[in-house]
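Visitor: Next input, structure requested:
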Amino acid sequence: MIARLWTCLLLLLAPLSALAETVRVGIFVGNDIGFGEDQTLGHAEREAREMSRVFYEMGDIPRERTFLVTGAKAPEVRDTLYRVEAQVCELSVQGHDVQLLFYYSGHASREGLHLSGTLLPMPAVRSWLESSSARVRVAFLDACESGTLARSKGGSSTEVVDLKVDDQITSRGLAIVTSTGPLSVARESDAYGGGIFSRALLTGLRGSADVDADGRITLEEAYQHAFENTVTRSVSGTSGVKTPEYRFDLEGVGDVVLTRIPSRAAGLILPTELEGTYTIVSVSSGQVVGRIEKKPGKERRVALPPGRYVVRKVRREDVLLSEVDLAWGGDRLLDDRQMTSVELGDPLTRGGWTDRPVRVSVRGTGATRYLAGNPGSMGGEVATRVRISPRLRLDGTVGHARGERDEWEGWLSLQTTRVAAGLSMQWPRDRVDFSVGGGLQGIRTRQYVEYLEAPESEEPIEKALVDIQQILPGAYLQAGVHLPVGPWAGIEVGTRANVMLGLVDDVRQPMVELQGLAGLTIGMGGRKVNRAEQR
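Guide: Just a heads-up that it's a prediction; the model follows:
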């Protein structure tokens, strides 16, 4: 603390910048591991990364002023806090208005933050926030008993006040929002895709909390959205209702703007006439990334990272579904009349809607030689992939390839026909699907060799012909990437290692061939879910 004060005093001697501006700085800390009897978390570190991405994309926090700390011990986190404060001091004495944002997800207690077997005392964190040189400090904590931070020494949480900060900051002070009270337990849900509070906060910052549809998400809007969704989601939990707390000690006029919905980002638009609750689910992770309480009369736009999504609207008699493809950006317009209606409880409402039950592929292939003296080969194949479970697939392939080598002493032609069957695992991501698999195959090879034979006598040189055919047992390992380009079509590329057991000079030995492939795919079967139209 003393070193930090000396730093600020020295920087006061530096010349003030002629062009002061609002500067935003963010620290995002996540740790899945606490200490003692703390159960290992599954989402805290990922949530810190997601939160840093949201504020980088939508919160005007540049990459060089975004500090992400995951899986670190208390000394490393403390060093980051003081290092960032030194930068804040420098910016402040140069005349800049600084807004500092701090986010933590992980284990905690009244004593402090639990960081990989170490403790960062809560009083130290509170003191750092209260004494920071930043004009406005905003802190979000998603942890057990995190409400301790929102309690000033000997005091209690204060009432909500009007908060104002826009492009030019006109308020000053500290705002702390925590996921629980001082004696409460925070909850993490695999079904909800992470901490209930953090997930609600993330969806709100991306646009779900923009109740006045002005394209800005303020601190008050973000808190109200997180509060309502956290309480609603935790009512059915066994740990009791989880109630976020706050401490707002700010003065001035204007709204503290946390994020803005960028006009050029990928987005989902809900027209003025729509009404109801719309839930946005990421296809790649299965997580809820947005929940919008839409009221008629105002258009709403939610900014989303490029990717593939499904929107659900649960009604009394059915569920409306719509696919939203934002893999390459742009806006999509949602319309209840164009959404697919399915019955309540239908498995289609729980996932698997973008992957058709059967996929047929037509590919071109190229392979290395698997035996010295043999040529490489080029060919084609037809493959099918049948969905067994959300991740598991059954694969079948029939292919043919041909290669030739022509030299002065002779000519060799190689033909290969393969029939294969196997299993693969497939993982959808924002823009593409990854898959890894393997199986067994039977391979028929035919080597046709024509060469010049020179007898020992003075007889003329003659051509000799050799035709060798074998059926070889084998296996394969394969990895690939599939890029959907429409409701039914796609492009895929991949690589395969073929292992065969064949006769070479009357000796059976293994041979390995490396093969690359690329082609087009067509999805078949299943029920179609209508897609949101491009605006």
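Visitor: CA atoms for contacts and neighbours, from now on please.
Guide: Noted.
Visitor: Could you pull out the strands in the stretch 251-400 of the chain for me?
Guide: Assignment of strands within the stretch 251-400 of the chain using DSSP state E, counting those that start in this stretch yields the ranges 257-260, 267-270, 276-282, 288-294, 300-303, 308-314, 319-325, 331-333, 340-342, 358-367, 377-387, 392-407.
Visitor: To check against the first, give me the structure of this:
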Amino acid sequence: MYYVLSIGVNYGPGADLLRFAEKDAIDIFRVLSGALGPPRVGGKCLLGARATRAEVIAALNALAWQPPEHLLLYFSGHGSEEGILLADGLLHYDELADYVRIIRARAMMTILDTCHAAAYGRFVSPADVAGLGGIDEDLTWLRVLSEAHPGMRMLFATSAETLSRESPNAKNGFFTAALLHAFHHAEADLPAGSPKLISDLQAFVNACAFMQGQQTKNWKRPGSGIVPLHIQQPQFLGHLGDFPLVRSQVERAVGTATITNFAFLPGLSMRVDFVVNGRRNVPTRWRVRLSHPDGSLIDDRSHRFVPAKDEHADGGQIRFPVSVLDDDLASSFVLDSGRQLPVRWTFELLDDHGHQLARRSLMGSYFKGAPMSQLGR
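Guide: Below you'll find the predicted structure:
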């Protein structure tokens, strides 16, 4: 079994209020427990006032009594060189290391998005850290997990001596935002098969590159070309490369979709109903296009959504104002001459990589001041 314990605390005693630590924990938990995550994943998300020392210790003790095969422990919030700040006080790193040590998970990943995050590594015994080793080829989720080398792997938002930061644009911590980007955009690096997987190493490398680019762009001194020295540098401890985190979406889409209804309504509008399967917590987009028969675009619109269930049903009316035809030179010329205007409607469901999940197309004809008629597919 693969278990995720995700903890986020915006405010602890004596500390400034953070904006996105609790959202960080939710976002990480949703990805790992959604369609991109491992099969049969279990977990708990402790947020805000619920993330007390007693609650976190109880959760760790429960995992010690019934250890999962693979454990991912995530924390976002305030931290120091001594520990992480929970809702009611500091959980010292030596305490955390002791509680984690008694969990006999075969392989474990710890991710800390907090100031001085890498200080935790000072309290971890070398014997507990995952060792070196390779993996066989042509493995899928469960086999990769079973082949993961015992011990702990750790990803840190920053070094033991420096601060971590939040990104107002991403509405996450900088490091967590970069990890989430990697989860959705990194190429697979674990063995071929279906589905292809992103390892801890691939996610970390991709996140570091993304984070470096974002920080350099945001913090470069105007006109000087000089980048400040306080660029946040993530770190890691332990052998990375054999612990699968999520499915990769680069080569093909995850899940499927079906358009169950696609029909004309009065005016410049359509009724569309669809079902998306196997994309829980994975961003998805619908796009509708109005075009001429030769494919030249008249207008389009799109909407991004995140299915909350394994089977997500949705639909409704999509309407364009008639003015889009008046504003299109070719369309207005045909309508003003009294002739019928053929217009193709195309509805698509897509992932963030542009992979097409489903598509339907219909041709309709329009007259100025008259209702639309269907011409055919």
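Visitor: Got a TM-score for the pair?
Guide: Remark: TM-score between the superposed chains equals 0.61 [TM-score structural alignment, normalised by the length of structure 2]; 273 aligned residues with a CA RMSD of 4.0 Å.
Visitor: Enumerate every residue touching Ala303 of structure 1.
Guide: Arg206, Gly207, Ile261, Pro262, Ala265, Ala266, Gly267, Leu268 (CA atoms under 8 Å, 6 or more residues apart in numbering).
Visitor: can you put these in CSV and add distance to Ile169 of structure 1?
Guide: As requested, the contacts of Ala303 of structure 1 are arranged in CSV below (distance: CA to CA, whole Å):
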residue, distance to Ile169 of structure 1
Arg206, 22
Gly207, 22
Ile261, 19
Pro262, 20
Ala265, 25
Ala266, 28
Gly267, 28
Leu268, 30
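Visitor: tell me the contacts of the alignment partner in structure 1 of Phe20 of structure 2?
Guide: Under the alignment by TM-score structural alignment, Phe20 of structure 2 pairs with His43 in structure 1. Shown in contact with His43 of structure 1 (CA under 8 Å, 6+ apart): Asp32, Glu188, Gly193, Gly194, Gly195.
Visitor: Give me the buried subset of these.
Guide: Asp32, Glu188, Gly193, Gly194, Gly195 (16 or more other CA atoms under 10 Å).
Visitor: Show me which pair in these is furthest apart.
Guide: Farthest apart among these by CA to CA are Asp32 and Gly193. That separation is 14.2 Å.
Visitor: quick revisit: can you tell me how far the match of Phe20 of structure 2 sits from Ile33 of structure 1?
Guide: 11 Å (CA to CA, to the nearest Å).
Visitor: just Asp325 of structure 1 next, same as before
Guide: On the measure of CA to CA, Asp325 of structure 1 and Ile33 of structure 1 end up 36 Å apart.
Visitor: More neighbours: those two, which one.
Guide: Asp325 (28 against 23; other CA atoms under 10 Å).
Visitor: Next, the contact list for that one, please.
Guide: Gly307, Arg308, Tyr309, Arg332, Arg531, Ala532.
Visitor: which of those does structure 2 keep?
Guide: Among the contacts of Asp325 of structure 1, the contacts conserved in structure 2 (both residues aligned by TM-score structural alignment, their matches' CA atoms under 8 Å) are Arg308, Arg531.
Visitor: Identify, from the contacts of Asp325 of structure 1, the entry nearest to Leu129 of structure 1.
Guide: Once CA to CA is applied, the member of those that ends up nearest Leu129 of structure 1 is Gly307, at 36.1 Å.
Visitor: hang on, isn't that closest one packed against Arg431?
Guide: Yes: contact criterion CA atoms under 8 Å: Gly307 of structure 1 and Arg431 qualify, at 5.2 Å.
Visitor: buried residues in stretch 160-174 of structure 2?
Guide: For stretch 160-174 of structure 2, using 16+ other CA under 10 Å, the buried residues are Ala160, Thr162, Leu163, Ser164, Arg165, Glu166, Ser167, Asn172, Gly173, Phe174.
Visitor: Distance to Gly155 of structure 1 added to the strands of the stretch 251-400 of structure 1, as a markdown table?
Guide: Formatted as a markdown table, these follow (distance: least, CA to CA, whole Å):
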| stretch | distance to Gly155 of structure 1 |
| --- | --- |
| strand 257-260 | 27 |
| strand 267-270 | 43 |
| strand 276-282 | 38 |
| strand 288-294 | 35 |
| strand 300-303 | 38 |
| strand 308-314 | 43 |
| strand 319-325 | 47 |
| strand 331-333 | 47 |
| strand 340-342 | 52 |
| strand 358-367 | 63 |
| strand 377-387 | 59 |
| strand 392-407 | 56 |
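Visitor: So which residues of structure 2 form helices?
Guide: 21-32, 53-65, 93-101, 141-147, 174-185, 200-219, 323-327, 329-336 (DSSP state H).
Visitor: Just send those back as TSV, with distance to His312 of structure 2 too.
Guide: Below are these laid out as TSV (distance: least, CA to CA, whole Å):
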stretch	distance to His312 of structure 2
helix 21-32	16
helix 53-65	31
helix 93-101	37
helix 141-147	24
helix 174-185	20
helix 200-219	28
helix 323-327	31
helix 329-336	36
